[in-house]
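Novice: Just need the structure, nothing else, for what follows:
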Amino acid sequence: MAQIVDTSDFRPGLKIKWEGGMWVILECSHHKMGRGGAIVRGKLRNLETGSSVDQSFKSGERFERIIFDEKPAQYQYKDGEDFVFMDMESYDQVTLSPDVLGDMVKFLIDDLEVSFDMYEGRVMGIELPNQVTMKITDTPPGFKGDTASGGGKPATTETGLVVTVPFFVENGEEIVVDTRTGEYLERAKK
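Specialist: Sure, this is the predicted structure:
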């Protein structure tokens, strides 16, 4: 039985069927119009082609929610532009393009355990763990007394992701990053 959602259920990460395709909501905001009804503006990415669109929907529009089966997998390596994963059940290698993965490629470190999003036997994408430990490859040095300001400095990780970190974090250190927000959480425990 299909699960139906309407625009009031929209949130980043929700997957829906729309215009004959499968889409994931990347961003959404609700807007109340003067005398008319409310509208929901959203940015959606097609799960099959990787293309993104900005779209407005009338409040109350209904859609079929897509619920994926999950299957354990592990990121192996980058092959040219594509990313190779191993299915942890069958040990088959599955190659996914950056179009399908979107911004998730910034969190792919060697041997990262993920889940395949499966729909009717096809891999439609991946689910990342909520946190990933990454190594800092480039950040300016901190200076004594910088901690009082409570700010931060930019740091580039091994995958190219730029994160704002506290001043005491140095090159070569490992940090924990939230994959949902892309924010620094803490220094990795040794």
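Novice: CA atoms for contacts and neighbours, from now on please.
Specialist: Will do.
Novice: before we move on, what SS does Val53 have?
Specialist: When classified by DSSP: H, G, I helix; E, B strand; the rest coil, Val53 comes out as strand.
Novice: OK, contacts around it?
Specialist: Counting by CA atoms under 8 Å, 6 or more residues apart in numbering, Val53 makes contact with 43-45.
Novice: Sequence B follows; please return its structure for comparison with A:
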Amino acid sequence: MKINGNEIRPGNVIEHKGGLWAAVKVQSVKPGKGGAYAQVELKNLIDNTKLNERFRSSESVEKVRVDTKDFQFLFENDGMLTFMDNENYEQIELARDFIGERAAFLQEGMAVTLELWEEKPIGINLPEQVTLEITETEPTIKGQTAASSYKPAVLENGVRTMVPPFVTVGEKVVIDTTEVTYIKRAD
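Specialist: Presented below is the predicted three-dimensional model:
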């Protein structure tokens, strides 16, 4: 579907320069001289390269329709992650590099959403939050206020993050999987 350059929004997937690109950031610019344009930060969905482009409202780009499908994470074996399609129970294997560092948050049985283009996986959405146990952190120092300072901690999956001083080893905490930040103690 063709759209004008000024209609590009974050999250849109477009065909540009022979590749598939996701719009990460979009800024409308209206210079004092000349026509308005959209300054768009694009991320290549195949090789993860980034590109900044200007699109004028008179230009048109091809917006790509991306399908989403629900999958369940089963297991990891030799750097390959196995997922099961929730509709037909077929399994698909993806390289750990496909997800990158966020693969550490995958847990057996976790529901994920794969983004597909022409039946080929081009992206994955993990749950926004996961609950993990703190395996290592510094002891609380008496008199340290919780308002201003955070301390380093290691989660059960080996990921490092910052937590408030009142959090101790063995506690379960809720972590944001996108920003890798502490949200709250688990209930």
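Novice: Nearest to Pro98 of structure 1, out of the contacts of Val53 of structure 1: which one, please.
Specialist: Using CA to CA, Arg45 comes nearest to Pro98 of structure 1 of those, at 12.5 Å.
Novice: give the contact list for the residue opposite Val165 of structure 1 in structure 2 once aligned.
Specialist: Matched by TM-score structural alignment, Val165 of structure 1 corresponds to Val163 in structure 2. By CA under 8 Å, 6+ apart, Val163 of structure 2 lies in contact with 150-153, 182.
Novice: Among those, which lie within strands?
Specialist: If you go by DSSP state E, those have 151-153, 182 in strands.
Novice: Surely Leu45 of structure 2 touches Lys120?
Specialist: No. Applying CA atoms under 8 Å, one finds Leu45 of structure 2 not in contact with Lys120, separated by 11.2 Å.
Novice: Mind checking which of those two has more residues around it?
Specialist: Taking other CA atoms under 10 Å, Leu45 of structure 2 and Lys120 do not tie; Leu45 has more neighbours (16 against 10).
Novice: If you rank the contacts of Val53 of structure 1 by neighbours, which is first?
Specialist: In the contacts of Val53 of structure 1, the most neighbours by other CA under 10 Å go to Leu44, 24 neighbours.
Novice: before we move on, the earlier item: which of the contacts of Val53 of structure 1 are conserved in structure 2?
Specialist: For these, the aligned pairs still in contact in structure 2 (both residues aligned by TM-score structural alignment, their matches' CA atoms under 8 Å) are 43-44.
Novice: ok so, going back, nearest to Asp78 of structure 2 among the ones in strands among the contacts of Val163 of structure 2?
Specialist: Each of those was scored against Asp78 of structure 2 by CA to CA, and Ala153 proved nearest at 27.4 Å.
Novice: so how far is Glu93 of structure 2 from the closest one?
Specialist: 32 Å (CA to CA, to the nearest Å).
Novice: Just want to know which of those two has more residues nearby.
Specialist: Remark: of Ala153 of structure 2 and Glu93, Ala153 carries more neighbours, 22 against 15, as counted by other CA under 10 Å.
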